[in-house]
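Chemist: need a structure here:
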Amino acid sequence: MKEQPNVEEAGVKTASFEGRLQLQDFMHCPAVASPSPSPGPSTSLSPIHRSPRLIRASSSQAYQSYPIPSSSSGPSPLQRKPSSSSTSTPLAASASPSTSSKKRKRNTSGYAPPSTYAHLPGLTDSLGPNLLILFVGLNPGIRTAQTGHAYAHPSNLFWKLLHSSRITDRLVPASLDSTLPVRYSLGLTNIVARPTRNGGELRPAELDAGFAALEDKVRRCRPEVVCLVGKSIWESVVRVRRGRALGKGAFSYGWQDEAENIGAPIPDEGAGGDGGGGWSGARVFVSSSTSGLAATLSPAEKEKIWRELGDWCVKRRAERAERAAEAGPESSLGIERVEPE
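Modeler: Predicted structure coming up:
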């Protein structure tokens, strides 16, 4: 080892590291022969003894001298450009509005004047004497007016409910509606005569005006029961009789009080009697609407309401048949059966 001169004896200061910096000792250059740096301890000075300035300089030189390896899979993360998907417009802004997201508004019809359906014919009532039940509908629908038969639309449940409630012993087609008075002692009429697509195209005043004509029909036919097919018809009866709308919670389907009978004879002022021979009008039964558009009640609830009327009809028909048998063949109380054509 070379002997160093005595600094104190010379009287001068000498530079460390033999007068110059050994930068190669501070640079990081991996060995060419080895694919990876040796895990062993470094022979250079520990970083804690390095000057920060020298560390920055050596790191910059090492980075510039070390080439970036090429890759067949594409540019390195440092050279990779943003993809087109990252610079595309947001989905909410670029996508066109979907038509399925728009809620479809239900077509609700308003009032339709009589001229709207003036081209459609009216419907003939099916009436007769000694009726058990007179069914009163709201007004004829379009299909009913076109065919000339009551409740003719396929979605209408009138004929099905008539059969399931045992008011008729078979499913009667709409085309045989005119035979109901003779075959089953049943009658058909409406409180409003003009046809519309649905009840929403009528004004309440039209229903109220039709009540007087309805009572006249009931007085002539004298049915035992008047069945109002739908709550709205009963609401009209209440408006006409009481001069006010039906109160909340004041309605229930089925039999109404006998004080509400329809068609009671007008008293004969000259004779002082009732002019009806003891007949006090027809009992009122309010059934559910049979229209396919009426979805307030479930099918089971409608069946229950109609079954109540059907039970009465079966019982009353049996009583009539018994009385007719006792009175003899000339009695008009029996029901003449007409077989389907």
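Chemist: all contacts plus neighbour counts: C-alpha atoms, from now on.
Modeler: OK.
Chemist: And the strands in this structure?
Modeler: For the chain, the strands defined by DSSP state E cover 133-137, 186-190, 225-229, 254-255, 283-287.
Chemist: possible to save the ones you listed as CSV with distance to Ala93 and mean neighbour count?
Modeler: Formatted as CSV, the strands of the chain follow (distance: least, C-alpha to C-alpha, whole Å; neighbours: other C-alpha atoms under 10 Å):
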stretch, distance to Ala93, mean neighbour count
strand 133-137, 54, 23
strand 186-190, 57, 24
strand 225-229, 54, 23
strand 254-255, 58, 17
strand 283-287, 55, 23
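Chemist: can you put those strands in JSON lines and add distance to Val314?
Modeler: Formatted as JSON lines, these follow (distance: least, C-alpha to C-alpha, whole Å):
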{"stretch": "strand 133-137", "distance to Val314": "12"}
{"stretch": "strand 186-190", "distance to Val314": "13"}
{"stretch": "strand 225-229", "distance to Val314": "13"}
{"stretch": "strand 254-255", "distance to Val314": "16"}
{"stretch": "strand 283-287", "distance to Val314": "15"}
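Chemist: I'd like the structure of this one too, to check against the first:
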Amino acid sequence: MSPTRAELLAASDRLLPDVIAPGLDVLFCGINPGLYSAWSGHHFARPGNRFWPALHGSGFTPRLLHPSEQDVLPSLGLGITNVVPRASARADELTAAELTAGGVRLRSLVAEYRPRVLAVLGVTAFRDAFAARDAVVGRQPSSLGATVVWVLPNPSGLNAHYQLPALIQKFAELRASLGANG
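Modeler: Prediction:
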């Protein structure tokens, strides 16, 4: 069942809880939840979002998971959070202050939960949240304590620069960097 326009608008500014646990291999970090995700209560839930297919195609999950199965991720060493926790129709509705505060929040989450890798899904959001104007997709030169930082392409269906095969390749590069333990 698809949400009505009114139901989607009612999801505006709704918070979507993190899927997180201590000691994860990878904490994936979206920009912020879309209205469809907030309405459903599941990360990357909008049809057309390529997060779940990229996760599976790169070997992080043994099968293609549905967004409603997000709570399985910690048992696979994976988690999900967002730079900005509140939902909006589009990422460009976020303010610079929200993105900066999101960087502070992420540093705190990483310090508390200590994932091996923080993987931010969107280079522009990463640049804004971490004041890293020259950041590019891939492993970043600096870390957050012992946590390695990666930037992966935004898996939104609106990101025309990366089609699914290229997203899978970038996710697979991150997975390969984890070695036999990832």
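Chemist: What does the TM-score come to for these two?
Modeler: Remark: TM-score between the superposed chains equals 0.87 [TM-score structural alignment, normalised by the length of structure 2]; 174 aligned residues with a C-alpha RMSD of 1.8 Å.
Chemist: What distance do you get for Asn156 of structure 1 to Ser291 of structure 1?
Modeler: Asn156 of structure 1 sits 5 Å away from Ser291 of structure 1, taking C-alpha to C-alpha, to the nearest Å as the criterion.
Chemist: ah, wrong one, I meant Thr147 of structure 1
Modeler: As judged by C-alpha to C-alpha, Thr147 of structure 1 and Ser291 of structure 1 stand 17 Å apart.
Chemist: Now do the buried residues in stretch 139-148 of structure 1.
Modeler: 139-146, 148 (16 or more other C-alpha atoms under 10 Å).
Chemist: what's that stretch aligned against in structure 2?
Modeler: Taking TM-score structural alignment as the measure, structure 2 aligns residues 32-41 with stretch 139-148 of structure 1.
Chemist: what's the answer for stretch 58-67 of structure 1, then?
Modeler: Using TM-score structural alignment, there is no partner range for stretch 58-67 of structure 1 in structure 2.
Chemist: And for stretch 194-205 of structure 1?
Modeler: Counting by TM-score structural alignment, stretch 194-205 of structure 1 sits on residues 86-97 of structure 2.
Chemist: how long is the matching stretch from one end to the other?
Modeler: One end of stretch 86-97 of structure 2 to the other measures 13 Å (C-alpha to C-alpha).
Chemist: any residues touching it, and which ones?
Modeler: Contacts to stretch 86-97 of structure 2, defined as C-alpha atoms under 8 Å, 6 or more residues apart in numbering, come from residues 11-16, 31-35, 38, 128.
Chemist: Among these, which ones are in helices?
Modeler: Mapping those onto helices (DSSP state H) picks out 35, 38, 128.
Chemist: Now do the same contact list for the first one.
Modeler: With contacts defined as C-alpha under 8 Å, 6+ apart, Leu35 of structure 2 is in contact with 8-9, 11-12, 87-89.
Chemist: Mean distance between the longest helix along structure 2 and structure 1 after superposition?
Modeler: Assignment by DSSP H gives helix 96-113 as the longest helix of structure 2. Here helix 96-113 of structure 2, set against structure 1 after superposition, deviates by a mean of 1.1 Å using mean C-alpha distance after the TM-score superposition for structure 1.
Chemist: So for that helix, what gets flagged as buried?
Modeler: 98-103, 105-107, 109-110.
Chemist: ranges for the helices of the stretch 201-341 of structure 1?
Modeler: Per DSSP state H, counting those that start in this stretch, the stretch 201-341 of structure 1 carries helices over the ranges 204-221, 231-242, 299-327.
Chemist: Save these as a markdown table, and put in distance to Ser252 of structure 1 too.
Modeler: A markdown table is the format used below for these (distance: least, C-alpha to C-alpha, whole Å):
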| stretch | distance to Ser252 of structure 1 |
| --- | --- |
| helix 204-221 | 20 |
| helix 231-242 | 9 |
| helix 299-327 | 10 |
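Chemist: Touching, Arg222 of structure 1 and Ile133? I think so.
Modeler: No - at 9.5 Å, Arg222 of structure 1 and Ile133 do not qualify as touching, with contact defined as C-alpha atoms under 8 Å.
Chemist: Please give the centre-to-centre distance between stretch 75-86 of structure 2 and its chain.
Modeler: Centroid separation for stretch 75-86 of structure 2 versus its chain: 6 Å, with C-alpha atoms, centre = their mean, to the nearest Å.
Chemist: Number of residues surrounding the residue in structure 1 that Asn181 of structure 2 lines up against?
Modeler: Here Asn181 of structure 2 is matched to Arg316 in structure 1, going by TM-score structural alignment. Arg316 of structure 1 is flanked by 14 other residues according to other C-alpha atoms under 10 Å.
Chemist: circling back: quick check, nearest of the buried residues of stretch 139-148 of structure 1 to Trp306 of structure 1?
Modeler: Using C-alpha to C-alpha, Asn139 comes nearest to Trp306 of structure 1 of those, at 19.9 Å.
Chemist: Please tell me I have it right and that closest one contacts Glu206.
Modeler: No - the criterion here is C-alpha under 8 Å, and Asn139 of structure 1 misses it with Glu206 at 10.4 Å.
Chemist: Can you find the partner of Arg127 of structure 2 in structure 1?
Modeler: Checking TM-score structural alignment: Arg127 of structure 2 goes with Glu235.
Chemist: what sits against the alignment partner in structure 1 of Thr147 of structure 2?
Modeler: Superposed on structure 1 with TM-score structural alignment, Thr147 of structure 2 falls opposite Ala282. Contacts for Ala282 of structure 1 (C-alpha under 8 Å, 6+ apart) come out as 218, 222-226, 261-264.
Chemist: ok, the residues you listed in structure 2, which still hold?
Modeler: By both residues aligned by TM-score structural alignment, their matches' C-alpha atoms under 8 Å, the contacts of Ala282 of structure 1 still in contact after alignment to structure 2 are 218, 222-226, 261-262, 264.
Chemist: With distance to Glu303 of structure 1 added, can I get those residues in a markdown table?
Modeler: Below are the kept ones among the contacts of Ala282 of structure 1 laid out as a markdown table (distance: C-alpha to C-alpha, whole Å):
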| residue | distance to Glu303 of structure 1 |
| --- | --- |
| Val218 | 26 |
| Arg222 | 27 |
| Pro223 | 23 |
| Glu224 | 22 |
| Val225 | 19 |
| Val226 | 18 |
| Asn261 | 24 |
| Ile262 | 25 |
| Ala264 | 30 |
